[in-house]
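*Asks:* Kindly generate the corresponding structure for this input.
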Amino acid sequence: MAIIKLSVIERRRLSAFITCVVFAIFAWLFTTLSNPYKFTIKQVVVFKNAPQKRAFHPLQSDTVSTIVQGTGWQLLFAKFNEDKKVVSVDLHTLDTKNYVVLNAQLKQINAQKDFDHEIISVSPDTLFFDFSSRTVKKVPVELVTAISYQKQFAQSDHVSIKPRYVTISGPAEALSKITSWKTDSIKMNLANEDFSGRVNLQNVKEGNLNILPKSVIVNIPIDEYTEKTIEVPVKLINNTNYDIVKVFPQKVKVTLTTSLTNYPDLNEDDFEAVADLDLWRKNGYSTLPVKVTRLPSYSKVVKIAPQNIDFIIKK
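*Replies:* Predicted coordinates for the structure are as follows:
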């Protein structure tokens, strides 16, 4: 393959030519992008100032096509602002009408935009709504968490949520499908202490629903866990014939994990260990396995010793 060798002067001329071409391209792009254009983009409709005495349901999609006027630069930057493509529609006219004219609100809509390009028309121009009686319903708060715990730490008691219920209002048909309302996610990594704070509820996605309050106070007790062994008496169940039965041993050792806070107060009264006599009567067991049927909340049985007990039935 032939290699073209250029002199120093020729290399300088070529470099100058390439530089001029690059500058020309950038100048052309700058001029082109500075010119005004009209372009169509899809935007999501969000509602504000919803009527308090009328429940409503939109009869069209929650997106509209907007014709936007702006420079090529504004069009380019709009592509990087997908999360800001929303149209905020004022619903105060629904107190007396069943429709909202979007083009009548263009000045108000453009004033709320974070970028410079201007919406000059919206399609569809008019949003229509269906109305029904507004009802009220209370639903429990559903806590959403994403918590990882430090080694030997865990949740040590029930979560406290205040208030436990929230009030939602809107169309009866929409409320019938709602059984709880979720919070924003509580995220903790390697947690080793209690969480206590105000957590927002997830936003209402339908413009015809209202929720009160908007946030709740959450307390998640977190404690270090350790092992403890307690002797627990064995209770015989399903002795339907009231036989005189003796079990050996009469107590078993239950090893469990429990929080350091609860550790000093645990005793055998907090537990119930049972053996089922039906396993002998119906299945012919020669020894009876022991199960722990009651133990403190957020404690976990590690082992039971012995796991099976002997028994004697007196005739």
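*Asks:* Only C-alpha atoms from now on, for both contacts and neighbour counts.
*Replies:* Will do.
*Asks:* give me every residue that touches Val68.
*Replies:* Lys38, Phe39, Thr40, Ile41, His117, Glu118, Ile119, Ile120, Ser121 (C-alpha atoms under 8 Å, 6 or more residues apart in numbering).
*Asks:* That one - that's part of a helix, no?
*Replies:* No. Note on Val68: no helix contains this position according to DSSP: H, G, I helix; E, B strand; the rest coil, which reports strand.
*Asks:* Chain neighbours aside, what residue packs nearest to it?
*Replies:* Spatially, and ignoring its direct neighbours in sequence, Val68 is nearest to Ile119 (4.3 Å; C-alpha to C-alpha, 6 or more residues apart in numbering).
*Asks:* picking up where we left off before, most neighbours among the contacts of Val68, which one is it?
*Replies:* Ile119 (22 neighbours; other C-alpha atoms under 10 Å).
*Asks:* Find the helix or strand that it is a member of.
*Replies:* strand 118-123 (DSSP states H and E).
*Asks:* How far off centre is that strand?
*Replies:* From the chain centre to the centre of strand 118-123 is a distance of 34 Å (C-alpha atoms, centre = their mean, to the nearest Å).
*Asks:* Next, the second sequence, to be compared with the first:
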Amino acid sequence: MAIVKLSPVERRRLTAFASCLALAIVAWVFTVLSNPYDFVIRKVISYKNSPQKKSFHQLQSDTVDATVHGTGWQMLFSRFTDDSKPLDIDLQTLDKRNYVVLSTQLFAINKKQAENRQIVGIDPDTLYFDFSNRRFKKVPVKLVKSIKYEKQYFQSDDIEIKPSEVTVSGPSEVISKIEYWKTDTLRGTDINETLQGQLKLQPVKEGNMSVYPKTVQVKIPVDEFTEKSLQVPVKVINNSNYYNVKIFPQKVKVTFVTSLNDYPNIDEAFFVAAADLDLWRLHGYNVLPVKINRLPPYCRIVKIEPANVDFIIKK
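*Replies:* Got it, this is the predicted structure:
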């Protein structure tokens, strides 16, 4: 293969030519991308000013194709950037008709757009809706939580949620299936004191529904727990034939953990220890295991001594 040898002067000329060509291409690209263009991007729509006395169901997708008037640079980078800000569509006209014309709202929509990135058209231009009667229903609030307590600390009383109920409204067929409304997840780690504060409710997923209020006050009592032991009498249950039953021992030692606030107030009257005679009558047990059928709220049993009791039956 023949190799072309260039003189130093020719190499300088070739380098100068290549540099000029590259600069010309760069200048041309900048000029082209600086010109205005119309390009299409997909946008999610959200609704405001929904009708208060009737519910609706949209008959098309919740996304539209928006034609944007901008520079070539914006068109280029629109393919790489995600403009997730939704288009706010005003539904005030649904009080009189079952459709909304988006072109009549372009002025209001573009107020929230950058001046050099104005929307000139939306496809589809008309959104249609199916109406149904709006139903209102009160449902309890369900707390969603993910809490880890510091060692020896636990929830010590009932959780308080104010208000305990919220009002949901929307199509009757949807509202009838709602039994409760969840909060956002309340999270905490190494908790050693009472948790309280404002928590948002999970947002509605459909534009034709609403929930009120949107926040609740939550309080989770937290206290340090410690062990306590009591002698609790054992009660014989399921003595359907009214046998004369004697058990030994008649009391068992119940060790449990309870909060420091409740510690001085809890005595054996808060507990019911039971021995089930059906275990002997139906299954032939020689000893009866002791079970705690009632205990104070938020107490946890550590052990029962003895775990089984002997018995004598006199017919």
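*Asks:* TM value for the aligned chains?
*Replies:* Once superposed, chain against chain, the TM-score is 0.87 (TM-score structural alignment, normalised by the length of the first structure); 304 aligned residues with a C-alpha RMSD of 2.7 Å.
*Asks:* How about the contacts made by the residue nearest to Val68 of the first structure?
*Replies:* Contacts of Ile119 of the first structure (C-alpha under 8 Å, 6+ apart): Thr66, Ile67, Val68, Gln69, Leu106, Asn110.
*Asks:* Now do it against Lys42 of the first structure, distance only.
*Replies:* 12 Å (C-alpha to C-alpha, to the nearest Å).
*Asks:* what's the overlap in contacts for the two?
*Replies:* Thr66.
*Asks:* between the contacts of Ile119 of the first structure, which is nearest Lys85 of the first structure?
*Replies:* Thr66 (10.1 Å; C-alpha to C-alpha).
*Asks:* picking that back up, moving C-terminal of the strand holding Ile119 of the first structure, what's the next helix or strand?
*Replies:* strand 126-132.
*Asks:* need the strands for the stretch 101-250 of the second structure, in chain order.
*Replies:* Along the stretch 101-250 of the second structure, counting by DSSP state E, counting those that start in this stretch, strands occupy 118-123, 126-149, 153-155, 160-162, 165-171, 181-191, 195-200, 210-212, 215-220, 222-237, 244-248.
*Asks:* Between strand 222-237 and the longest one, find me the angle.
*Replies:* An angle of 80 degrees separates the directions of strand 126-149 of the second structure and strand 222-237 when computed by axes from the mean of the first three to the mean of the last three C-alpha atoms, to 10 degrees.
*Asks:* what's strand 126-149 of the second structure packed up against?
*Replies:* Applying 3 or more C-alpha pairs under 8 Å, 6 or more residues apart in numbering; DSSP states H and E, we find strand 126-149 of the second structure packed against strand 54-58, strand 99-101, strand 165-171, helix 172-175, strand 181-191.
*Asks:* how about that strand: buried residues?
*Replies:* Within strand 126-149 of the second structure, the residues scored as buried using 16 or more other C-alpha atoms under 10 Å are 127-129, 134-143, 149.
*Asks:* got it, and the fourth one?
*Replies:* If you call a residue buried by 16+ other C-alpha under 10 Å, then strand 160-162 of the second structure has these buried ones: Ile161.
*Asks:* post-alignment, that strand versus the first structure, mean distance?
*Replies:* In this overlay with the first structure, the average offset of strand 160-162 of the second structure from its partner residues is 0.7 Å by mean C-alpha distance after the TM-score superposition for the first structure.
*Asks:* And for the first one?
*Replies:* Averaged over the aligned pairs, strand 118-123 of the second structure sits 1.2 Å from the first structure after superposition, using mean C-alpha distance after the TM-score superposition for the first structure.
*Asks:* Please check which part of the first structure that strand corresponds to in the alignment.
*Replies:* Aligned by TM-score structural alignment, strand 118-123 of the second structure falls on residues 118-123 of the first structure.
*Asks:* Closest one to Asp95 of the second structure out of the buried residues of strand 126-149 of the second structure, please.
*Replies:* When these are compared for distance to Asp95 of the second structure (C-alpha to C-alpha), Phe129 comes out closest, at 11.5 Å.
*Asks:* got the contact list for that closest one?
*Replies:* So Phe129 of the second structure contacts Phe56, His57, Gln58, Leu59, Asn98, Tyr99 (C-alpha under 8 Å, 6+ apart).
*Asks:* Mark which of those are buried, thanks.
*Replies:* Phe56, His57, Gln58, Tyr99.
*Asks:* could I get those residues as JSON lines with distance to Ala275 of the second structure?
*Replies:* Output for those, formatted as JSON lines (distance: C-alpha to C-alpha, whole Å):
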{"residue": "Phe56", "distance to Ala275 of the second structure": "60"}
{"residue": "His57", "distance to Ala275 of the second structure": "59"}
{"residue": "Gln58", "distance to Ala275 of the second structure": "62"}
{"residue": "Tyr99", "distance to Ala275 of the second structure": "70"}
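*Asks:* can you list the helices and strands packed on strand 126-149 of the second structure in CSV and add distance to Ile220 of the second structure?
*Replies:* Shown next, in CSV, are those (distance: least, C-alpha to C-alpha, whole Å):
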stretch, distance to Ile220 of the second structure
strand 54-58, 36
strand 99-101, 46
strand 165-171, 17
helix 172-175, 29
strand 181-191, 11
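*Asks:* among the ones you listed, which is nearest Phe311 of the second structure?
*Replies:* strand 181-191 (45.8 Å).
*Asks:* what angle sits between that closest one and strand 126-149?
*Replies:* 30 degrees.
*Asks:* Just tell me the aligned range of strand 181-191 of the second structure in the first structure.
*Replies:* So strand 181-191 of the second structure sits over residues 181-191 in the first structure, by TM-score structural alignment.
*Asks:* Distance-wise, check the closest residue to Tyr99 of the first structure other than its chain neighbours relative to Leu59 of the first structure.
*Replies:* Nearest non-adjacent residue to Tyr99 of the first structure, counting by C-alpha to C-alpha, 6+ apart: Phe128, 4.3 Å away. Distance from Phe128 of the first structure to Leu59 of the first structure, counting by C-alpha to C-alpha: 6 Å.
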